[in-house]
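*Asks:* Here is a sequence together with a model predicted from it:
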Amino acid sequence: MKFLLNKKIFFIAALLVAALMSYSFFPSEKADFSADVKPILNSKCISCHGGVKAKGGFSLLFQEEAMGKTESGKPAIIPGDPDGSEFIRRLTAKDPEERMPYKHEPLSKEEISILKRWIKQGAKWGEHWAYVPVKEEKPPAIANKWALNDIDKFIYEKLEKENLKPSAEADKPALLRRLSLDLIGMYPSDNLAKAYLNSKDEKAYEALADSLLSSKHFGERWAALWMDLSRYADTKGYESDGSRESWRYRDWLIDSFNEDKPYDQFLTEQIAGDLLPNATDAQYIATAFSRNSMTNDEGGTENEEFRTAAVLDRVNTVWESLMGTTFACVQCHS
């Protein structure tokens, strides 16, 4: 009887250990493909198993290829079964000739755990975050007075989860400095600073923001960021980097920000301002967005070569600045 009791206790203990081990290997937390899995694949796997270079017939570039059959005739990833997946077996192999990444440092225990968890949870492929439609999120119900608006509510909810307390509200000089540097890129004038610091009005901060937004320096500050995206320069690039006059486009950008021009109109005029009905001089100037390519007029250059380079530059710029997608590789690898 005592033997049977001990055997029963041993059996229960074994079940508990197995359950704990299962939990440690496959915690309930969902493995997010874009945030957790893709960075590992990109840094440790894609160089040999992606695109044109798909060793062993295994590519992790697209879902269809990753889940498809390899040269062995079997898929390397079996959704729901990490132990039966050749992908995991090769990552954890002891033989250096089998273990992946081949002739490189092995993945860490944490990285392997993430990949196992991902496969256990179905190996669901995720879209790049930039292409996932934005969904409206309802702000959490926060009763704390610290949360003055919906953004504060999201912040406060996260702080509570991390057992953190909000920072104390900044004093007026700090708020003045922060807001001014954010909106106009410089410190405020003495008159504006004194008016805000000496004001007893509850809406003094809102009045300060309105004053800074109406400043001509607001357009200068924010146009500078767009000038970087549109590769604005006062010189041609190449060879002697001679000067060129593009300042009218620069001024158009500054005026557009200061006029609070709608974003769709802002883009339309730059991409196709010359095609608009009864286009104005300002709309023609806006199309310099497509004319900011480097130009080379030194002796012996091939015109067609640099015309093609300019076309590619325009396409790349439109995709990078408007779509958030680098496009340079596709011009040769498509």
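*Replies:* On my side now, so go ahead.

*Asks:* When you work out contacts or count neighbours from here on, use the C-alpha atoms and nothing else.
*Replies:* Fine.

*Asks:* what's the burial count for Gly51?
*Replies:* By other CA atoms under 10 Å, 16 other residues sit near Gly51.

*Asks:* Could you check how far it is from Ala130?
*Replies:* When distance is defined by CA to CA, to the nearest Å, Gly51 is 21 Å away from Ala130.

*Asks:* same deal with Lys109?
*Replies:* To Ala130, Lys109 is 29 Å away according to CA to CA.

*Asks:* Tell me which residues touch the residue sitting nearest the centre point of the chain, please.
*Replies:* Computing the C-alpha centroid of the chain and ranking residues by CA atoms, centre = their mean puts Ala130 first, at 6.7 Å. Listed by CA atoms under 8 Å, 6 or more residues apart in numbering, the contact partners of Ala130 are Gly324.

*Asks:* What distance do you get for it to Leu322?
*Replies:* From Ala130 across to Leu322, the span is 12 Å (CA to CA).

*Asks:* Where do the helices of the stretch 101-250 of the chain begin and end?
*Replies:* Taking DSSP state H, counting those that start in this stretch as the criterion, the stretch 101-250 of the chain carries its helices at 109-120, 150-161, 172-184, 190-198, 204-213, 216-229, 247-258.

*Asks:* Second structure for comparison follows:
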Amino acid sequence: MRALSLLLGLAAAAPAVDFQREVRPILSDRCYFCHGPDSSNRQANLRLDRRPEDGALAKIVDRITTSNRARRMPPAYLGHDALKPQEVEILRRWIAEGAQYETHWSFVPPRKAPVPPGVNPVDHFVLRRLEREGLRPAPPAPKPVLLRRVTLDLTGLPPSLAELDAFLADSSPDAYQRAVERLLSSDRYAERMAIRWMEAARYADTNGYQTDGERSMWRWRDWVLEAFRKNMPFDQFTVEQLAGDLLPGATRDQIIATGFHRNHRTSAEGGIIDEEFRVEYVADRTETTATVWLGLTAGCARCHDHKYDPITQKEFYQLFSFFNQVPEKGFVYNFGNEEPYIKAPTPEQEARLAELEAKLAQARARWDALEPSVARAASKFQPPSGWLPEQALVLRHPGGVFQGGEGIDAGHEKTRLDYLDAFTFAATVNAADPDGAILSKSEDYWEGTGHGLYLVGGKLRLHIVFRWTDLGLRL
């Protein structure tokens, strides 16, 4: 009788079944494929990823314990093994306790637990669990071991000999706390923390895809490093990266912070559909935001309602719309940053720019003072109206006979044209061959970059090209 009372007492004291730790893993592994969120695989119109009707719950124990292989779940005829006895018992107890469903732990709002009194709250949580398990804590680590552990944790590198000697020589009660503060304010700590963040933000100083041309994103990288150095609060860290440009009186640094969403890959491949890749960039920002700040794989909902995370396709495109307001193009130049972008000089560069602007202002003032007298003197040498001296031409050649690869080289600078420049090409030729170059400036063979006049099949062709596959003119 005493033994029976003891067993009853133990049974009464047994904790309730934990849905998250004990039940959900069984259902997810053994049931969800046929009775989960995927409607295309769902059998018997039964869903177990959310609470079914009580009648269906009552049948679960019968179906997982029956000796009839044709009726047993998971089905033997599909090659599934029967549940283990301990798994059956967990489900039986869970149903008997009311079959309470819980949302995934990641969607449960965190609640602040009461902290046991003591010097270090973390240690006291650990001590409480150790006491419950009947274990004793390890003795304090020696100072060299302690410094090595914390330095590796915070910086990813071991302490130097000088740092170790200084720590060993410090006998003050707060020696460890001061060592931690020193590490937290170090560049190495900021770099260690920033590496993980930059990986999540898909940081790179190149565009990715096929050509992988260079671009400059290091100002955003430096902003992240500085944020960790200054121990910026995470809410501020979040707001400035997602919407720093929308803050009242946004500073340049707050605008630079929004570079988080300019880290996506961009394509300079010839022949791509501009809108297709522009949409791809928006989807990238949407998926990255969900992954980094929500911990969700939202990308699946781009094509259909998510089968696992609670995101519908409609919700994906509602979030998508937030990032679909950037005046950008799907096709970008191979090198350099693509608009929209801002000029973001460093403090050192700003100081140098201010110095140059001051010198330029002085030079302009001197010129303005001299301009009237220069204009009066120059008026004496003005040619008659409509007359243009040969010296005013960039290039003039009176004639000659050229054969093979012969020609005149005017140099790179004289024949350089910017996209806003006005220009005129004029030539009188008597060509012996119907094909050949009259004037040619080629800067990139593969891209076809350049300009010129050519004879092709006896006909004149004007050639103005930035990149022949998609940015060029031939007339």
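*Replies:* Here it is on my side, so go on. These numbers were taken from a predicted model, which means no experiment stands behind them.

*Asks:* where does the TM-score land?
*Replies:* After superposition, the two chains reach a TM-score of 0.82 (TM-score structural alignment, normalised by the length of the first structure), with 299 aligned residues with a CA RMSD of 2.5 Å.

*Asks:* got CSV for the helices of the stretch 101-250 of the first structure, with distance to Val134 of the first structure and mean neighbour count too?
*Replies:* Compiled in CSV, the helices of the stretch 101-250 of the first structure are given as follows (distance: least, CA to CA, whole Å; neighbours: other CA atoms under 10 Å):
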stretch, distance to Val134 of the first structure, mean neighbour count
helix 109-120, 24, 20
helix 150-161, 16, 14
helix 172-184, 26, 16
helix 190-198, 37, 13
helix 204-213, 28, 15
helix 216-229, 23, 17
helix 247-258, 25, 19
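
*Asks:* Nearest to Met100 of the first structure among these would be which one?
*Replies:* helix 109-120 (11.3 Å; CA to CA).

*Asks:* which bit of the second structure covers that closest one?
*Replies:* On the second structure, the counterpart of helix 109-120 of the first structure by TM-score structural alignment is residues 85-96.

*Asks:* what's the average distance of the matching stretch to the first structure?
*Replies:* Mean deviation of stretch 85-96 of the second structure relative to the first structure after superposition (mean CA distance after the TM-score superposition for the first structure): 0.8 Å.

*Asks:* quick revisit: what does the residue nearest to the centre of the first structure correspond to in the second structure?
*Replies:* When the second structure is aligned by TM-score structural alignment, Ala130 of the first structure is paired with Ser106.

*Asks:* how far away is that match from Leu294 of the second structure?
*Replies:* From Ser106 of the second structure across to Leu294 of the second structure, the span is 9 Å (CA to CA).

*Asks:* so where's the longest helix in the first structure?
*Replies:* Longest helix of the first structure, by residue count under DSSP state H: helix 2-25.

*Asks:* The helix or strand that that one is followed by corresponds to what range in the second structure?
*Replies:* The helix or strand immediately downstream of helix 2-25 of the first structure is helix 38-44, counting by DSSP states H and E. Counting by TM-score structural alignment, helix 38-44 of the first structure falls onto residues 24-30 of the second structure.

*Asks:* Tell me roughly how far the matching stretch lies from the first structure on average.
*Replies:* Mean deviation for stretch 24-30 of the second structure: 0.9 Å (mean CA distance after the TM-score superposition for the first structure).

*Asks:* List the contacts of that stretch.
*Replies:* For stretch 24-30 of the second structure, the surrounding residues in contact (CA under 8 Å, 6+ apart) are 48-49, 74, 87.

*Asks:* starting at the chain centroid, how far to it?
*Replies:* How far stretch 24-30 of the second structure lies from its chain's middle: 33 Å, per CA atoms, centre = their mean, to the nearest Å.

*Asks:* And for stretch 273-282 of the second structure?
*Replies:* On CA atoms, centre = their mean, the centre of stretch 273-282 of the second structure falls 16 Å from that of its chain.

*Asks:* residues in the first structure aligned with it?
*Replies:* Aligned by TM-score structural alignment, stretch 273-282 of the second structure corresponds to residues 302-311 of the first structure.

*Asks:* Show me what counts as buried in the matching stretch.
*Replies:* Buried residues in stretch 302-311 of the first structure, counted by 16 or more other CA atoms under 10 Å: 306, 310.

*Asks:* what do you get for stretch 124-135 of the first structure?
*Replies:* Across stretch 124-135 of the first structure, burial judged by 16+ other CA under 10 Å covers Trp125.

*Asks:* Can you get me the start-to-end distance on that stretch?
*Replies:* Per CA to CA, stretch 124-135 of the first structure runs 20 Å from first to last residue.

*Asks:* Also stretch 305-319 of the second structure?
*Replies:* Start to finish, the residues bounding stretch 305-319 of the second structure are 14 Å apart (CA to CA).

*Asks:* So the counterpart of Asn45 of the second structure in the first structure versus Ala209 of the first structure, what's the distance?
*Replies:* Under the alignment (TM-score structural alignment), Asn45 of the second structure pairs with Gly57 in the first structure. From Gly57 of the first structure across to Ala209 of the first structure, the span is 59 Å (CA to CA).

*Asks:* which residue ranges form the strands in the second structure?
*Replies:* Using DSSP state E, the strands assigned to the second structure run over residues 436-444, 449-456, 459-467, 471-474.

*Asks:* Now tabulate those strands in a markdown table and tack on distance to Leu247 of the second structure and mean neighbour count.
*Replies:* Shown next, in a markdown table, are the strands of the second structure (distance: least, CA to CA, whole Å; neighbours: other CA under 10 Å):
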| stretch | distance to Leu247 of the second structure | mean neighbour count |
| --- | --- | --- |
| strand 436-444 | 44 | 16 |
| strand 449-456 | 42 | 18 |
| strand 459-467 | 38 | 17 |
| strand 471-474 | 37 | 14 |
